[in-house]
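Engineer: Give the three-dimensional model of this entry:
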Amino acid sequence: MPTRRRLKGRRIAVLAADGFEKVELVVPLRALKAAGAEVDVVSLRRGRIRGVNLHMPASRVRVDRTIDDAAPADYDGLLVPGGFINPDLLRQSAPAREFVRGFADRGKPIATLCHGPWVLASAGLLDGRTLTSWPGIRDDLVNAGATWLDEDLVRDGNLTTSRGPQDMAAFVRGMLDTFAETSPEPATSAPRRTSDRQPDAPVGWAISALRWSPKPSAVAAVGIGLAAGAQRALRSPAAQSSGTRAADRAGARGRRLFRGGGLKAVS
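Structural biologist: Have a look, this model is predicted:
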């Protein structure tokens, strides 16, 4: 980095929801702050959002602004981390899609990696663009009109993308470069008429990590079950009065199962 504080005076929004891949938010966030940028984590709700390491729960990150309290005009650039849960939640949110479109409409730089481009696809921003991503969503992006390249870093105008955590060093350099520029640069990879081919197999290190990851705890299984049961019970207005009783019954049943060891089979 030729100038450590080259982003001083720049304000960057990090759009994320629960289920963000921890390394894809925390490492770029620290790099942005080290370069002098002011950074806001923008999310769908207040409080602290939960990160993941692949599919395992990780630490939380504090939300600075909700999507309703943030405006693209207030920022100089946008970072969208990946993880497969986080962008799937964001792409279902109309305010989140509009937030991303606000940066694109103004020609402001957008940096994203892994599954993050899903959000751009749902926002209708990928037709005619060239980018990369986690290999598993290659077809989604091609079907959205993009040219997909199997490279560690692809820059196309105001859009900077990488495949995932394996490309973090290249992504951070590219992200800092694009956020430091006063106007978007041309693509560094020449646009192609055809995308790179589909992968022949899943990413090997991800398969290995999942294979050797620890089993989920019984407490986590109970929590997921109770949350799902309560949501179903309270979803319908007609069920409001009976929903509390249903949630209470589900909670009591979950506690009995936990104390009695009934969840050992799924732990």
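Engineer: only C-alpha atoms for contact and neighbour calcs from this point on.
Structural biologist: OK.
Engineer: now the helices: where do they sit in the protein?
Structural biologist: Remark: helices assigned in the chain by DSSP state H are 22-34, 85-91, 94-105, 117-122, 138-143, 168-180, 204-211, 218-234, 240-260.
Engineer: contacting residues around the longest one?
Structural biologist: Put plainly, it is helix 240-260. Contact with helix 240-260 is made by Ala218, Val219, Val222, Leu226, Gly229, Ala230, Ala233, Leu234, Leu263, as judged by Cα atoms under 8 Å, 6 or more residues apart in numbering.
Engineer: change it to 7 Å
Structural biologist: With contacts defined as Cα atoms under 7 Å, 6 or more residues apart in numbering, helix 240-260 is touched by Val222, Leu226, Gly229, Ala230, Ala233, Leu234, Leu263.
Engineer: again, but for stretch 26-38
Structural biologist: Contacts to stretch 26-38, defined as Cα under 7 Å, 6+ apart, come from residues Arg4, Arg5, Arg6, Leu7, Lys8, Gly9, Arg10, Arg11, Ile12, Val39, Val172.
Engineer: so which of the helices of the chain is the most packed in?
Structural biologist: Across the helices of the chain, averaging neighbours per residue (mean count of other Cα atoms under 10 Å) puts helix 117-122 on top, at a mean of 24.
Engineer: and that one, what does it pack onto?
Structural biologist: helix 85-91 (3 or more Cα pairs under 7 Å, 6 or more residues apart in numbering; DSSP states H and E).
Engineer: structure for this one too, so we can compare:
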Amino acid sequence: MDPALNGMNIAILVTDGFEQVELTEPKKALEAAGALTRIVSDKFDKVQGMNHDQPGDQFTVDLLLREADAKAFDAVLLPGGKVNAAALREMDEAQRFVQNIEEDNKPIAVICHGGWLLVSAGLVEGRTMTSFPALEQDIRSAGGNWVDQEVVVDGNLVSSRTPEDIPAFNDKMVEVIANRMQEHLRGTGDEHAVGLAGS
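Structural biologist: Alright, predicted model coming up:
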């Protein structure tokens, strides 16, 4: 049987200061399921990961944020890390990218502090989600329903709290993206189509 996400294009949106394991482990899970992942950033060449408060590895940027078209992707992954998330939420291009993903009802997978971007982009009102506990009041103030669970699925939105939740987060992220692909294929009647991008 083909991998669940065969041919799906997933954007991983980060800037310097992201929590490294929140990128690497979900990225592995997506690729193991057959997806193609691309690191999208405002930074040229490399982006800096963190292991909590210590510098981690650098990762190659595949696509500059200002050149990224949400229509070319089937879903977006938003790793956390306080520095990363605080910077992304202030970027108009990052807000527009996730708004465009949401407009097409494509999956958004967000963990830890990553939810700050969704708050700033106006995408949490009426949604049930979780995050790093420090974001609870921001999410509630923006009209979201914050809950303390390892993983929460609300339609196209998958959210988790911390690196400890990554196994559950990965499972639900892959499941939601796979379900979205199957819904699209049923809608088109083409069981052999690959990916949703552009739809």
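Engineer: could I get the contacts of helix 240-260 of structure 1 as a markdown table with distance to Phe84 of structure 1?
Structural biologist: Converted to a markdown table, the contacts of helix 240-260 of structure 1 look like this (distance: Cα to Cα, whole Å):
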| residue | distance to Phe84 of structure 1 |
| --- | --- |
| Val222 | 23 |
| Leu226 | 23 |
| Gly229 | 23 |
| Ala230 | 24 |
| Ala233 | 27 |
| Leu234 | 27 |
| Leu263 | 27 |
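Engineer: farthest-separated two in those residues?
Structural biologist: With Cα to Cα as the measure, no two of the contacts of helix 240-260 of structure 1 lie farther apart than Leu234 and Leu263, at 24.7 Å.
Engineer: Find me the equivalent region of stretch 120-137 of structure 2 in structure 1.
Structural biologist: Aligned using TM-score structural alignment, stretch 120-137 of structure 2 spans residues 122-139 in structure 1.
Engineer: mind checking how far the nearest residue to Gly174 of structure 1 once chain neighbours are set aside is from Ala104 of structure 1?
Structural biologist: Excluding its sequence neighbours, the residue lying closest to Gly174 of structure 1 (Cα to Cα, 6 or more residues apart in numbering) is Thr160, at 6.9 Å. Computed as Cα to Cα, to the nearest Å, the Thr160 of structure 1 to Ala104 of structure 1 distance reads 12 Å.
Engineer: now do Trp205 of structure 1
Structural biologist: 33 Å.
Engineer: sorry, back to before: would you mind finding the match for the residue nearest to Gly174 of structure 1 in structure 2?
Structural biologist: Mapped onto structure 2 by TM-score structural alignment, Thr160 of structure 1 lines up with Val158.
Engineer: re earlier: buried among the contacts of stretch 26-38 of structure 1? Make that a ChimeraX selection.
Structural biologist: Written as a ChimeraX command, the selection of buried residues from the contacts of stretch 26-38 of structure 1, which uses 16 or more other Cα atoms under 10 Å, is:
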select :6,7,10,11,12,39,172
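Engineer: isn't Arg101 of structure 1 right next to Ala123, touching?
Structural biologist: Yes: the criterion here is Cα atoms under 7 Å, and Arg101 of structure 1 meets it with Ala123 at 6.5 Å.
Engineer: Give me the distance between the two termini of the match of stretch 120-137 of structure 2.
Structural biologist: Termini of stretch 122-139 of structure 1 sit 14 Å apart (Cα to Cα).
Engineer: Identify the nearest residue to Pro109 of structure 1 in space, disregarding sequence-adjacent positions?
Structural biologist: Leaving aside its sequence neighbours, Pro109 of structure 1 sits nearest to Asn158 (Cα to Cα, 6+ apart; 4.4 Å).
Engineer: which ones are touching that neighbour?
Structural biologist: Counting by Cα under 7 Å, 6+ apart, Asn158 of structure 1 touches Gly107, Lys108, Pro109, Ile110, Pro184, Glu185.
Engineer: which pair in those spans the largest distance?
Structural biologist: Ile110 and Glu185, at 12.3 Å, using Cα to Cα across the contacts of Asn158 of structure 1.
Engineer: of those two, who's got more company?
Structural biologist: Comparing Ile110 of structure 1 with Glu185 by neighbour count (other Cα atoms under 10 Å), the higher total belongs to Ile110, at 25 against 15.
Engineer: quick one, strands of structure 2?
Structural biologist: Applying DSSP state E to structure 2 gives strands spanning 9-13, 18-19, 36-41, 46-51, 54-60, 63-64, 75-78, 108-111, 128-129, 145-146, 151-154, 157-160.
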